[in-house]
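Student: Okay, structure incoming, though there's no sequence with it:
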């Protein structure tokens, strides 16, 4: 028997203005904006929220947008979409490809904003079917980890309402039409680490008069891989990536320093701390072995928390999604190694549900090498790829997932 929330979600989204939403998405995709510079995107979202009847404020936490719709007694539900793009040069060949040089919506945040705008309008138009309060948030700077915390620090909940529950979703690779949920841990923590190796610079013809930081950095890059391979238990998940190494200015100059940028992905605080300790130990050891004149500088930078769904909240949302889209479309993929700043909106105690919406066009999926989902996932463009291009057919379903999720929490007639 279909629940009232599922029936109402289908009713409210039966007449979605899909062509208008697709045009909105194409416009956002053409005009991507980097973190904390999402002025145009915020303005376009705010315009739609005001038209739908939300009390709307821009500039929350920098470039964030918040829209409030009070509709009688009932729970307060926050729906969130992140808005920022990435410094990636687009290579999709789409007719609506990015017009910003070297900037692209390579993570699907333009689709997130479109889904949010569509869901807000649908719920506002059907407000006679539910009661409670909606807080709709267009969040800046997810990619840099500044946005969620910045909006909370700027008084998001004091200025509007403190929600009883948070809901969010993310475009993901996979054959369009699946809605993965994980009750509990769904995304990992992320930690950036910067290392500066100090050497003694000089002429390339006289290496004996120098301490070459490039060679030391090369040993460091190799040795750091043992942190996961030899210092992390097989039952624990962790990833260590050397994302950047920089040194020198000319072919024949041995530089005075080398810089290494790392990223860690962990699923427990204990593993994160052990990895950080190992990085410091290895950096110090390699620099001592090389005779560096100073100890290395190891700096811990941006950190994203683990994303852990409230089990009961996620169970309710997943159940409604199963009713709306079919039970086979909802499954538990297990925790991903990707990271999010969405949990910072929870302010330490608000329960939330966060899920994925698969968006790979079926033609791309069918043409990908491999037999099963794990094999094909390795072959199709993923988030942050210059070829990442979600299927336009996912615009309406992504609106429907948010509407259904909200109605699973609100009081439905």
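Tutor: Cool, the structure landed. Computed from a predicted model, the values in this text were never measured in an experiment.
Student: C-alpha only now, for contacts and for neighbours.
Tutor: OK.
Student: So what touches stretch 244-251?
Tutor: Residues from elsewhere that reach stretch 244-251 (C-alpha atoms under 8 Å, 6 or more residues apart in numbering): 204, 214, 254-262.
Student: A further structure is provided below for comparison with the first:
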């Protein structure tokens, strides 16, 4: 522009630009109020999706309709989706999903959700409660329920997926969304990796995940650096005996009686044979044997779960389980060819889930910026287990899981006062306060993704 007004107008233009720039988030930061408001706008649609997932749960290895719904919604958002990713040791195909969104050069971020439900009859009384029944791996008719909140996780993932599409101008790189099957049997992540996950879709630079939690209030998230979840090992113990008529027990070697004794003695392994400074839990969660009241059966099978934070302690307890089972059989005079059979699963097994310290610290700061410091808490290590850590390839890829609060704040405060805990994951009464849980999850995870892909 030429003339006497050029100077003042140029100064005014620079002033307006400076004001506009000041209103924008700095590089690497997110406009948290805008992000939270956007998550709230998504809530009606996400609520419908959440209730649909909740009403229609599917057991591990059977996530056919769940994975199809998740895949369809991701395709509608513009992601390139591949279904049936994952192969189990028996050669069967898994229902894993990989959804890719490329946005120029930059890091590759993997965000994972799990999809399977649990064999439980829901007792929440919710108007959207599951009434589904199915047949489990043991051939039993069981109720099916999202008692671990995987319906929350999938809904949050879809919310994040939409936010990242709408905010493509704020990030660069590749977003890799994973719908993982069979987390409850802890063999889904291994199945996807065995099917060439990273060879086919690229190795990520970071891995993020979250898990809803009844010990934190809805609207909050919680972090812990280092080990957060224990390793898990599934063990089957079969007590074998000699069958007979129920009226003539002297002719038998009763495996039911031996199994009953084993269940009691197994609890002394951790209590009296393991260093009290080493966390460990051994639980007998399943027992099957017999077909008729007046028949002493040939064998009884028990399903055990073992949780530790140490491979050495894990191996010691497995050896103690074998010795205890064999000792009981010897005491009852069981023939050598009918000694107990102890089988350690090579598929339902997962290592300690450990959060990368640097990544955890970075994501905690992002969460504080997105939610405010009053909504970011510390998480405790627990003896529960997860197989998401396998995606880190033994820590070679920085990975982190955070806790997503899911409880009503007032009820949680009352529970802490009385010492009576609220129903949590794996309880038939577990009912997350879904609205603030979902919006908080979407806000926090999106902020973290934008930070890592900035």
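Tutor: Perfect, I can see it now. Because the structure is a prediction, the values reported are computed rather than measured.
Student: how about the contacts of stretch 244-251 of the first structure in CSV, adding neighbour count?
Tutor: Formatted as CSV, these follow (neighbours: other C-alpha atoms under 10 Å):
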residue, neighbour count
204, 16
214, 22
254, 24
255, 22
256, 19
257, 22
258, 22
259, 19
260, 20
261, 18
262, 20
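Student: which one among the residues you listed gets closest to residue 89 of the first structure?
Tutor: Lowest distance from residue 89 of the first structure to those (C-alpha to C-alpha) belongs to residue 261, with 21.2 Å.
Student: Pull up the gap between the closest one and residue 208 of the first structure, please.
Tutor: Distance, residue 261 of the first structure to residue 208 of the first structure, using C-alpha to C-alpha, to the nearest Å: 28 Å.
Student: now swap in residue 36 of the first structure and tell me
Tutor: On the measure of C-alpha to C-alpha, residue 36 of the first structure and residue 208 of the first structure end up 47 Å apart.
Student: Neighbour count: those two, which is higher?
Tutor: Set residue 36 of the first structure next to residue 208 and count neighbours by other C-alpha atoms under 10 Å: residue 36 wins out with 20 against 10.
Student: What is the equivalent residue in the second structure for the more buried one?
Tutor: By TM-score structural alignment, residue 36 of the first structure lines up with residue 61 in the second structure.
Student: In strands, which of the contacts of stretch 244-251 of the first structure fall?
Tutor: 254, 257-262 (DSSP state E).
Student: Next, work out how far apart residue 231 of the first structure and residue 19 of the first structure are.
Tutor: 53 Å.
Student: Could you do residue 276 of the first structure as well?
Tutor: Taken as C-alpha to C-alpha, the span from residue 276 of the first structure to residue 19 of the first structure is 49 Å.
Student: Next, count neighbours for residue 56 of the first structure.
Tutor: The local packing of residue 56 of the first structure (other C-alpha under 10 Å) involves 21 other residues.
Student: which residue lines up with residue 288 of the first structure in the second structure?
Tutor: Using TM-score structural alignment as the criterion, residue 288 of the first structure maps onto residue 330 of the second structure.
Student: all strands for the stretch 301-450 of the second structure, in order.
Tutor: 341-350, 353-355, 376-378, 399-407 (DSSP state E, counting those that start in this stretch).
Student: So which of the ones you listed is the most surrounded?
Tutor: strand 399-407 (a mean of 28; mean count of other C-alpha atoms under 10 Å).
Student: Throw the strands of the stretch 301-450 of the second structure into CSV and include distance to residue 126 of the second structure, thanks.
Tutor: Listed next are the strands of the stretch 301-450 of the second structure as CSV, based on distance: least, C-alpha to C-alpha, whole Å:
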stretch, distance to residue 126 of the second structure
strand 341-350, 32
strand 353-355, 33
strand 376-378, 29
strand 399-407, 15
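Student: Looking at those, which is nearest to residue 105 of the second structure?
Tutor: strand 399-407 (21.1 Å).
Student: Provide the contact partners of the closest one at residue level.
Tutor: Contacts for strand 399-407 of the second structure (C-alpha under 8 Å, 6+ apart): 206-224, 354-356, 359-360, 379, 389, 392, 432-434, 436-437, 440-441.
Student: One more pass at 6 Å, please.
Tutor: The contact list for strand 399-407 of the second structure (C-alpha atoms under 6 Å, 6 or more residues apart in numbering) reads 206-214, 216-218, 220-223, 355-356, 392, 432-433, 437.
Student: In the first structure, point out the residues matching that strand.
Tutor: Using TM-score structural alignment, strand 399-407 of the second structure pairs with 352-360 in the first structure.
Student: how much does that stretch stray from the second structure?
Tutor: Superposed on the second structure, stretch 352-360 of the first structure shows a mean distance to its aligned partners of 0.8 Å (mean C-alpha distance after the TM-score superposition for the first structure).
Student: With stretch 272-284 of the first structure instead?
Tutor: Averaged over the aligned pairs, stretch 272-284 of the first structure sits 0.7 Å from the second structure after superposition, using mean C-alpha distance after the TM-score superposition for the first structure.
Student: Tell me the counterpart of residue 132 of the second structure in the first structure.
Tutor: Aligned partner of residue 132 of the second structure by TM-score structural alignment: residue 100.
Student: Make sure its match is indeed in a strand.
Tutor: No. With DSSP: H, G, I helix; E, B strand; the rest coil as the criterion, residue 100 of the first structure is assigned coil and is not in a strand.
Student: ok, how many other residues are close to it?
Tutor: 15.
Student: cool, and the one 3 residues further on?
Tutor: Number of residues near residue 103 of the first structure (other C-alpha under 10 Å) recorded here: 20.
Student: for residue 283 of the first structure, same thing?
Tutor: By other C-alpha under 10 Å, the residues close to residue 283 of the first structure number 24.
Student: Tell me which residue of the second structure lines up with residue 312 of the first structure.
Tutor: In the second structure, residue 312 of the first structure lands on residue 358 (TM-score structural alignment).
Student: do the same with residue 75 of the first structure
Tutor: Under the alignment (TM-score structural alignment), residue 75 of the first structure pairs with residue 107 in the second structure.
Student: Could you pull up the residues touching its match?
Tutor: With C-alpha under 6 Å, 6+ apart, residue 107 of the second structure has these contacts: residue 173.
Student: Stretch 285-297 of the second structure aligns to what range in the first structure?
Tutor: Using TM-score structural alignment, stretch 285-297 of the second structure pairs with 243-255 in the first structure.
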